[in-house]
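**Student:** What follows is a protein structure lacking sequence information:
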């Protein structure tokens, strides 16, 4: 007689049935362990790749957070600089004389030798001295202490990015220039403080003077315009589609297209802005106002989708209870449903704005990658943004912009992480459990 794999109802299973159940449980347990292992491996891999990215950025970008300075005594020679000639004057010649006191063997009458001395200082040193004297003309005829950044090759030398044992013909500075810098170090004139110019200065063609102020201000104006346009329009459209619009083919068509717009590449929105805002309406290129409108078009589908999901999460009993006590549809939505859905709406909005902050392609197409040396005072002034500033620096041939590119990426990541942290905080603090 053969064993059966099933037992009659009410009877104890046979041994064969028990063996089949145990084997099935072992297979399911093995599959479960395998799935858990694969999921854990994926998480470890993702964290590892993120760690490698952050480590590479920190390794390269940490040099940009400090800047080599030299402090020198400068005699503001009245023969070169006079109050009547301000803000013009021979500031470069005055700096050459100031540097010559530390290198008496250099003949300053030789223009090439004098330029070699002033080349240790950043090109902005003469403008820093000019601004100082223009602000206080009584300094003319006096000796002042001036602390200025050194030029990029000497900054890299001090940071160890230019190896001293590299053959002279393969270095940006020769042995004589290295010896001059070492003499300044021996005299205690060289320091390496925090580089506040990284966030206090606008862009410059000199790496030691370049900063992110213009990009930060430009991103602020663009995000402000984006928020003022996308937030009310996105929420209004979501409320209408979810609460008031009749369910027909037209509303289904709109919903499908909103979902499709959320997946459209951002470069398409840039092309649209280039053709419509700049081509048809003649709006200014490189303006944060146009950039904000472009980002609003890109962000609005995300806000609409997030708002509709938040509205759907409100239990129907809230609506039914409000309608039961005589509230109108308008009162139900704006007095009961919308306040309860607001945490989810704010979370989706912040995530959408964080995505807009990191977009580069649409801003490049409308010209927000121009060389701007001052921060925009209004949304209609020319400006750059953080992503486009990173693009500009990454494309620069100057070696000093490499570390500044990584530092700018770290600043951008800090803003993105902060915005996402705020979204998580709002979601956890104001979330309601039903």
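**Tutor:** Sure thing, it's come through. Computed from a predicted model, the values in this text were never measured in an experiment. Numbers count the residues shown, from 1 in each chain.
**Student:** contacts, neighbours, all on C-alpha from now
**Tutor:** OK.
**Student:** quick check, residue 415 in a helix?
**Tutor:** Yes. Counting by DSSP: H, G, I helix; E, B strand; the rest coil, one finds residue 415 located in a helix.
**Student:** Put this next to the previous one:
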């Protein structure tokens, strides 16, 4: 009889138990590393958002001075409002709080409490209602940036006078106005309704918002139909050969090309060869369309592939043509994925800066564009401009502009997620 040696069951059990403990230990370590990575990412995101909010929230309210202004007919004529001495009228109202201030130099310093745009605020009101001439009206006008920073606690009152822009006397003037109840801090709607300005207290995002709108509109009108059409042809109609393989490889490569390369291409072709207008949203939108099309093509092809072959076979089985199958059955079912890819592509285009800088959309523009051919900036380039400005007031406005841009990006991505979850079908 052959003697067959056997391993005791206790040895097998102990070895299996040790192996199971080792596997569980590795799984626990892996889970711990994953949680640590997620926690670290969440911490970095929290630090980023917190720093932006702590710096940028002050730009969402603005310091104003409330004045009782007499519209003197001798200084302001209804026949020629453009030449009216609105700054002198405002200064007379401000002097009512400081009757002891005399001399041209002191009056000039006193007038510096008000923003350079205060006179235009009063002018616009009188233009809208000329009957105010000869009357006393209450107006709220913005302060200059130095006094706005003082009101928001950005000026160290205890520092030596030669290390701050405002003297002790000027700070005393502002304190007098505060005690008199003339200082207010309303919501700064001008941040969204004003265009750019060299004065921080007057600078706004209207020009950048309108410029981004025109650029994204041009980008959508070009990239959406061309991207979807290309994806449908490559996925449903194109023969599978080496030429279609080369096209697919190039599309995938274009999706990974740095955005600055597209900016150089636009600079050389659109501006250099075609002579298109510099700083125009039309050129910016065409440049962004070149960047967005590969993303839309890839997302659309993935959505078309996700439609089960049985849908195509059933439609062909009842006599539908290839064209009817694609546009009557496949494309409607793939549309949630197509829209999701399009929105994500547009959101990426909204945040691009480098290609827009190369085509000149970082110029100093003081009015919002009326057409895509007018000179304009965009939200990312406006942030770049403000971040490069030496005035202290632009620091908070830069962070506020970043928060506005992030709001648009988060909103667009949330819409993409909503569309996918609402219309996506499970097969």
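**Tutor:** Noted; the coordinates are in hand. Just so we're clear, the structure is a prediction, and the values are computed from it rather than from any experiment.
**Student:** where exactly do the strands run in the stretch 51-200 of the first structure?
**Tutor:** Counting by DSSP state E, counting those that start in this stretch, the stretch 51-200 of the first structure has these strands, from start to end: 69-75, 143-149, 190-191.
**Student:** is it possible to export the ones you listed to CSV including mean neighbour count and distance to residue 415 of the first structure?
**Tutor:** Output for those, formatted as CSV (neighbours: other C-alpha atoms under 10 Å; distance: least, C-alpha to C-alpha, whole Å):
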stretch, mean neighbour count, distance to residue 415 of the first structure
strand 69-75, 19, 29
strand 143-149, 17, 28
strand 190-191, 19, 30
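**Student:** Now tabulate those strands in a markdown table and tack on distance to residue 198 of the first structure.
**Tutor:** Compiled in a markdown table, the strands of the stretch 51-200 of the first structure are given as follows (distance: least, C-alpha to C-alpha, whole Å):
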| stretch | distance to residue 198 of the first structure |
| --- | --- |
| strand 69-75 | 14 |
| strand 143-149 | 12 |
| strand 190-191 | 17 |
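**Student:** Select, out of those, the one closest to residue 319 of the first structure.
**Tutor:** strand 143-149 (65.0 Å; C-alpha to C-alpha).
**Student:** Need the counterpart of residue 138 of the first structure in the second structure.
**Tutor:** In the second structure, residue 138 of the first structure lines up with residue 131, judged by TM-score structural alignment.
**Student:** Residue 352 of the first structure too?
**Tutor:** Match for residue 352 of the first structure (TM-score structural alignment): residue 345.
**Student:** what separates the closest residue to that match other than its chain neighbours from residue 49 of the second structure, distance-wise?
**Tutor:** Spatial nearest neighbour of residue 345 of the second structure, excluding adjacent residues (C-alpha to C-alpha, 6 or more residues apart in numbering): residue 292 at 5.4 Å. Using C-alpha to C-alpha, to the nearest Å, residue 292 of the second structure is found at 27 Å from residue 49 of the second structure.
**Student:** more crowded one of those two?
**Tutor:** residue 292 (28 against 16; other C-alpha atoms under 10 Å).
**Student:** Shouldn't that one be within a helix?
**Tutor:** Yes. Counting by three-state DSSP, residue 292 of the second structure is found in a helix.
**Student:** Tell me the counterpart of it in the first structure.
**Tutor:** Residue 292 of the second structure maps onto residue 299 in the first structure, by TM-score structural alignment.
**Student:** One more: residue 323 of the second structure?
**Tutor:** Residue 323 of the second structure maps onto residue 330 in the first structure, by TM-score structural alignment.
**Student:** Which helix or strand contains its match?
**Tutor:** Element membership of residue 330 of the first structure [criterion: DSSP states H and E] is helix 329-332.
**Student:** Report all helices and strands that that helix contacts.
**Tutor:** Judged by 3 or more C-alpha pairs under 8 Å, 6 or more residues apart in numbering; DSSP states H and E, the packing partners of helix 329-332 of the first structure are helix 316-324.
**Student:** For the match of residue 138 of the first structure, give its distance to residue 96 of the second structure.
**Tutor:** For residue 131 of the second structure relative to residue 96 of the second structure (C-alpha to C-alpha), the value is 24 Å.
**Student:** Same question for residue 72 of the second structure.
**Tutor:** 15 Å.
**Student:** the more surrounded of these two?
**Tutor:** residue 72 (18 against 12).
**Student:** which residue lines up with residue 285 of the first structure in the second structure?
**Tutor:** For residue 285 of the first structure, the residue aligned by TM-score structural alignment is residue 278.
**Student:** Noted, bye for now.
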